[in-house]
Each structure stands twice: as structure tokens, then as C-alpha cells.
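the sequence isn't on hand, but the structure is:
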């Protein structure tokens, strides 16, 4: 596909709508609001992928490296059929192809930075005056691609903060926490690219994933190497078809075969609610206790339906003493026992575990950890499968992302431009002029608009792409380090409060 087609239709002729003499369009990408309670900072992630994939790979392969006559003819055919014959002229396309690269400069914060709301993550401007139109022509594809990895990375960090906090409070193994949040979202995402981008955002804060393409994504675009570092991992696990094929009457035999023959060592996860989850927990698993305890590894029980809070922690409205009343963790502890953490909470024997991966949300994760704590159990007794209910049930508006022009130059004269609709609640009010991003005395990011060029140049935004060249590359390891620092900072602030 001709890369120039990756734009909203109304973008096609904006070049002729700007004032005559326009030479510069300067825009920024900013999260303007939060629809998730308590989240007032958004993780910046995905720009390096966008630059490599679209500004370099796609533009080179599908535009610059094709014959000019061919790409211009393709574009003319598309637009003439779309807007009508001769609705626009195409000399700007020819000029861009002759140039051979995208004449824009992108200045950005380091990826992995948590950015306060209404603070720009990056800016973009044209580097040659005749190509002023390119800046905002790129808005559509840029917005389409970048909002999701930023959103998923932000949400995954919120999960990590919850799980870190409760692991510390209940004495869980902190080295286990990176595996405690497991990405189950692949099948529910809006296409393969969404699954990869979102899955990569998840892996900034966790190492548990079933989204294998996200690992390839991070190796391809973020300099990761699965032979040298832990990018993402999982364990052998069953699905309902496996259990069904073994038949309901022989379900316990399927368990035996899996833990003794198919996977005699290591971790194996077995879906356990195909028919009667509580029967599995209170009859089958106790019968297999000795076989499980002598294994060199862990058997992970996976409920997959019902209210996750009640299934894991127990239902206070159920009949007292029943499995439903106790919940899965308590039932397993009664069978297998375990140890007591340094902070006084029960830890299941290392040979048995639990994972729940249906309809988990931040609120449910928090509630499950809190309920377990109230019952005297460590939070690390459970792994959370985080699926598309979390990562797809979001939009660009979850954090109000927008790319807006705030400065331009016409005939050599600078113009501070902004929008402030009277019919809006203030969300869409933009900054104006050049932007300077800097850190205050406490290391917090702040933004100054209406800045001069010196202030804009001296801030935290650094040029990462200019005139077709990627100038700064970050690795997964570097981004994860930034995220870890953010988590540590939050924990320190909460302890001081």
C-alpha cells in the first residue's frame, strides 16, 4: 500500500488550506486526561517502533524506493476516485519523492518515562519549509499506532504496582512478581499488530506472557535478545478441549497422566473448571496430593469461570465451611499446607499454585490481593492472567491522547496557535507555542508552553529522528529500568505518607 494512503481523508489537501507562506508546523503528542481513577501519569512507549516500522521501513519500501511515476500514479488514482477527478494536484507528492526522505524532526522523552497528564511526550516539526504539510499529515497513522502501546504499558505498570505492594506487605517472593501478571490477551485484541504492541507494553513490567509475537516485536524493534535476557516466558498449559477429550468420568485420570507422564517435572498449568471446579479442588487434587508433592515442579490449578474474587478468596455469602465459602486458595492450603512468610502470611507449598485468567481488572486484582491479605494469605499465592478485558477494553480516549499543532511560521513570522473550544470542558484546550519540558527540583516533569527556541532546545526532549534517520535507540532493558524506578519511587512516596 502506498504509505501516503495511511491518513484520514480530510488530510489530503490541508497543504492548500494553510495560509500562503506557511513554512513551519510544530505539533506535539500529549495525554490530556485519565479515565482510570488514580492514574495521573501515562507511560510513554511505542515511538521507536513507529519510526522504524512506518517512517523508515514502510515509507522506504512502499514510497521512496518505488519509481516516482508508479507511486504518483497510484496516489492520483486513489485520490481522484475518492475526492473526484482533479480535486487536488500532486506536485507535492512528486517533490517529496524527489527528496528521498521524510523531512521531519521528532524530539521525545525517553521511552518508559511516566509523563504527567497534559505534558507532551514528544514533538514533531518539518525541517524544510516547502514540506510544512508533512508534520500533521502524519498525525493519523501516528495516533493510530502509538496510543495503544502507551495505554497498555501504563495499565501494566498499575498492575505491577499493586502486586509489588501486596507482595511486600504479605511477605511474598518479589522475584516471583514479574511472572505474577501474565498476558492472556492475544486472541481478544483488534488484530495482530494490536496484540504485539499491547503485549510489548505488558512486557515492560512483567515477564509472563502467552503472546509470543510480542517477544519478536521487542527483539525486532527494541534491541532485545531472548538468548541473553528474559523477555517473556510461559509454561505448558492445557485448554478445555484437552480436558474434554479425556472425558468427564476420567478427568482425574487426565490429571494423573499430565502430572506423572506428560510433564513429570517442571511447571504445568491445568484448567480445572471444565465441569466441576470444586470437585477438582476437594476430591481429585487431594487424591493426587502425594504425587504432586514428590514432583520436581509445580502443578498450577486454573479456574476459568465465575466471579474471580469469590472463586479465589471465598464467598462470604456461601454456606459456612463449604469450598465456595473458603475459596480456592484456602482449600489448597488445607490440602497441601505451606509456610509462613516473614510478615506472617500463609504461602502455599511450592508444589501447588493457582492462576486465574478470566475478566481480571485492576479493581479485581486489588480486591483479590486485599481479600487474601485479610484471610491471612500472601498475594503471591495467585498468578493473574490479564486478558483483552483489560488491554482491549480501552480507547485513545482512555488517556485523551491527541496530536495538536501549537506553533507555526508564516513568511518567517512565528505564530503561537492553540484551540480552546467554549463548548468543551477544558480537556481539548491545547498548549500554545513552542514547548519546553524540564524537571523540577524533585525530578518531576513539568511543561512550559509559549517557550522561546532556547528554552525548547534545552529541556528534556531530545531529537530521536531527523530527516529519515533514527538518531537515538533504546533497548527493552533500558525501558524496563525506567519503569522499575517509577515503581520504586511510588512505593517510597507511599511509605513516607
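Happy to help now that I have it. Keep in mind that what you see is a predicted model, and the values were worked out from it rather than measured. Residues are numbered from 1 along each chain as shown.

all contacts plus neighbour counts: C-alpha atoms, from now on.
Noted.

show me where the stretch 51-200 of the chain has helices.
59, 68-83, 91-99, 134-137, 139-170, 177-180, 192-202 (DSSP state H, counting those that start in this stretch).

nope, the stretch 201-350 of the chain is what I was after
Per DSSP H, counting those that start in this stretch, the stretch 201-350 of the chain carries helices over the ranges 212-221, 240-245, 251-257, 277-279, 285-287, 289-293, 308-313, 323-326, 328-336.

pull the distance from stretch 297-317 to the chain's centre.
26 Å (Cα atoms, centre = their mean, to the nearest Å).

this is the comparison structure:
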């Protein structure tokens, strides 16, 4: 489906071409996160946006359709401007976008991306693209950032309670597809999570990573039960439902997950998995992952683990924490968030239970319960060239100092301690500018792959 990029904007943008000073030639804008709930942001999503929206030309049919709609909407329309883009630039947007490498953690209050028009007749185009570009960046960047922050927390508990961090890439599994607002949201958010972890049930994220970042297979999953496939057997045949899962999916080197709270979780653990099916669980040669799926997450997880350890035994690792046998583990997929995960792991730690015993499945909290204000993302114009002279532009509202914007053409560089910081482009001197031209006039200048992004976003282990 072809996108009409002219309509990928806010209504009020349509009148802005009439609002600039006479002699305007170039407008330069930038994106930053102005603080919020995380100290740094994992920049991600630009290449996906460029490939999806900016490599195809605007057509005269797009112009006609946009003009009709916006006039009916009560707005002026810059037909001459868009026709110039078709006539002079083949319909490709005369813009240059420079950005930090995707996957880079950028401290808050720093420029991540800068965009400027390359044709003086299109001075109005930079800010016209704000709506589409800012949305394309803030959402996947926020998902990738939150996912990475959770990874840090889980890694911390593994360092304290486990022998190693080998299981970390699969400790947070994406359950968020059904809770996303759209297929595109699931694609972008699911892909953003995979920057940090390798477990997912969001197929759209795999498709996006392959399509936009050349990832042959960015994530993995296992056969798993849902309540429907368990309750279809009826309560009186619950054990048969579980046995069928073992028949179908268990075996040496194999892993399967079974939701076990359809009726009575404790009965399922004590009398079915730990009773009638105990020998089969012990001797599969693979791993059964039980999913308790209702109740208070902290209480349910710790009690489930205690009961499983009493039934199936445990060993103590080198740090003195208890670990279930390799053939059984737990995944918690209900009530999971960046706030509840540390609480669950802390409760486990206090009971001398290793974080090795558990994996988390995160749904709406991972892909949906986020907005632009989580990290206070903004795109602002910072410089304009009028009649051949660049001058800084900015906002500095007395009623909200946090919204003060940056001035002039910008650069991102690194100090002697390795810390990223923003400077005026004119003050860069001989330092390296980490904002690299990525897109210019309809061409993707730098193509990055998923492995490179993951490498930049890695955490110290």
C-alpha cells in the first residue's frame, strides 16, 4: 500500500508555509528527550521509517488528493511547494537527516537527530515532517529504552544470585502483540524489544527486523499452551491436557510452556505435575516451563517456586542460592512490568531463590503503556537561514523552564571520559560529530543491520 506522505502530518502544519519570515531558505530542527523516567535513551527506528516512507516519491495524484482533503478540512494547501518537489526533485523529499548510530544510548537532554531542508524553496518542509518523524522515533526508542533498563535490573539480580548471565537474553519475553494499538505498533515495538532480548511471541517484530534491518531471525519462541487449549479438555481431564502437551512437545533438548492456573494452580503443581505426571516431567530430557497466570505476582511466583522445589528438589549454586533442576522452570506473564519485575526478583532473593529459575512475559506494559512523555521527547527548530544568514531560534517559556530548547545548528560529540554531549556545530572544532548523514534527497546513505544495533545497545556483563 502506497502512503500519501503529504497527509502524514498534523492539520495545522498545512498553514505553516505562510507563517515564516520573508527570505527564509533553510530550517534546521532536532530531536531530543528532555528527561523523563530514564537517564538515557536507546536511539532506534530511523532506518525503518526511512525505508517505509521516504524512499518513494510524492506524485501528482498524492498532491491532488491532499489538496482536496485539506481544503475540505478548512485549511490552505501549499500546492506550489509540493509541485516544486515533484518537478525539481522527482517527488523525493529535499531533506537531510543526520543521526547518531541506532542502538546508541544517548543521555537525556542531548540531540539524537537533526534534519534540514536541502532546497531553499522548501524551507517549510523541515517542520512539516515533524509529526511523522518524531512519532517514528519516540515510540521504538522508548520501547527499546525500557526493555534495556529492565535488562539491567534482571542482570543485576543474576549477578547476585546466579552463577552466570547466560540466560539473560531470554529472561524477558514479548507478550505484547495483542495489546498493541495496531500491526505497525506491534512491528515497531516488537522489533525494538528485540534490540535487547531474543525471546518474543510478537511475530510482527520478527518481520520488521528482517525487512528493515536485515535480521534473518531476531527472536525465538517455544510451543506453549493457552487457557483455551487446556480448558477444552474439561476440568475432569486437566491431567490429560497436560499429558498431551508432553506427548506433543517434550523430549531431549526441547522446551515447552504450559499455563497451569485454569482451575487450581496449587492442585496442578502438587497433584498433577508433581504427582501423576512427575516421572514424565523428570525424565523428558528437556525443560517444562510452568506458567502461573493469576493472582499477586510476587506471592504467586515465590509460592510456586517453593512448592516446585519441595516436589522436584533443588541444588545450591556457587552463590548459595537455590536452583530448580534443569527439567523445570517458571514463566510469569501476568502483572509483569518494569516495576513488578524487581519486586518479584527481590522476594526471590530474600528466600535464597536464584533468578535463574524464572523468565518473565511482558505484554501491554512493554509495547502499549507508554507515551511520548515517558521520556519527554520533542522535535524543535533550532536554526533558520534568512537571506543567506543563519541565525539561532529557540523557545524559552518562563512558565516551564524544562521546555527550553537548544539554539543553532547542533552536533553530538564525546568528552575525554566517553560521555556524549551536545555542542553547537560551529564549536565542534576537531572533535568527531556523532550525528552522521543517514538520509539525503530520497537516498538512504547509511544502512545498518540488527547485529550492529544490538552491539551498541549491549549492557556491561
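Good, I have the coordinates. Here the structure is a predicted model, which means the values were calculated and not measured.

TM-score for these two?
Scored against TM-score structural alignment, normalised by the length of structure 2, the superposed chains reach a TM-score of 0.95; 455 aligned residues with a Cα RMSD of 1.6 Å.

in space, what's closest to residue 367 of structure 1 - neighbours in sequence excluded?
residue 309 (7.1 Å; Cα to Cα, 6 or more residues apart in numbering).

for the one you found, list the residues it contacts.
Residues near residue 309 of structure 1 by Cα atoms under 8 Å, 6 or more residues apart in numbering: 364, 367-368.

any idea how far residue 348 of structure 2 is from the equivalent of it over in structure 2?
Using TM-score structural alignment, the partner of residue 309 of structure 1 in structure 2 is residue 298. In this view, residue 298 of structure 2 and residue 348 of structure 2 are 8 Å apart by Cα to Cα, to the nearest Å.

residue 455 of structure 2 too?
30 Å.

those two: who's more crowded?
More crowded of residue 455 of structure 2 and residue 348, by other Cα atoms under 10 Å: residue 348, with 26 against 13.

now the aligned partner of the more buried one in structure 1: how far from residue 313 of structure 1?
For residue 348 of structure 2, the aligned residue in structure 1 is residue 372 (criterion: TM-score structural alignment). Using Cα to Cα, we find residue 372 of structure 1 at a distance of 6 Å from residue 313 of structure 1.

repeat that for residue 462 of structure 1.
48 Å.

the two - which one has more neighbours?
Legend: neighbour count by other Cα under 10 Å for residue 462 of structure 1 and residue 313, higher for residue 313 (26 against 18).

count of residues packed around the nearest residue to that one once chain neighbours are set aside?
Using Cα to Cα, 6+ apart and skipping the chain neighbours, the partner closest in space to residue 313 of structure 1 is residue 327 (4.6 Å). By other Cα under 10 Å, the residues close to residue 327 of structure 1 number 22.

again, but for residue 232 of structure 2
Residues near residue 232 of structure 2, counting by other Cα under 10 Å: 11.

what residues does the residue positioned nearest the centre of structure 1 make contact with?
Centroid-nearest residue in structure 1, with Cα atoms, centre = their mean: residue 152, separated by 2.3 Å. By Cα under 8 Å, 6+ apart, residue 152 of structure 1 lies in contact with 198-199, 201-202, 391.

go on, residue 34 of structure 1?
Contacts of residue 34 of structure 1 (Cα under 8 Å, 6+ apart): 40, 117, 398-400.

could I get those residues as JSON lines with secondary structure, neighbour count and distance to residue 264 of structure 1?
Shown next, in JSON lines, are the contacts of residue 34 of structure 1 (DSSP: H, G, I helix; E, B strand; the rest coil; neighbours: other Cα atoms under 10 Å; distance: Cα to Cα, whole Å):
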{"residue": "40", "secondary structure": "coil", "neighbour count": "17", "distance to residue 264 of structure 1": "47"}
{"residue": "117", "secondary structure": "coil", "neighbour count": "20", "distance to residue 264 of structure 1": "51"}
{"residue": "398", "secondary structure": "helix", "neighbour count": "17", "distance to residue 264 of structure 1": "45"}
{"residue": "399", "secondary structure": "coil", "neighbour count": "25", "distance to residue 264 of structure 1": "47"}
{"residue": "400", "secondary structure": "coil", "neighbour count": "18", "distance to residue 264 of structure 1": "50"}
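
I'd like those as JSON lines, with distance to residue 101 of structure 1 appended.
Output for the contacts of residue 34 of structure 1, formatted as JSON lines (distance: Cα to Cα, whole Å):
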{"residue": "40", "distance to residue 101 of structure 1": "37"}
{"residue": "117", "distance to residue 101 of structure 1": "33"}
{"residue": "398", "distance to residue 101 of structure 1": "34"}
{"residue": "399", "distance to residue 101 of structure 1": "32"}
{"residue": "400", "distance to residue 101 of structure 1": "31"}
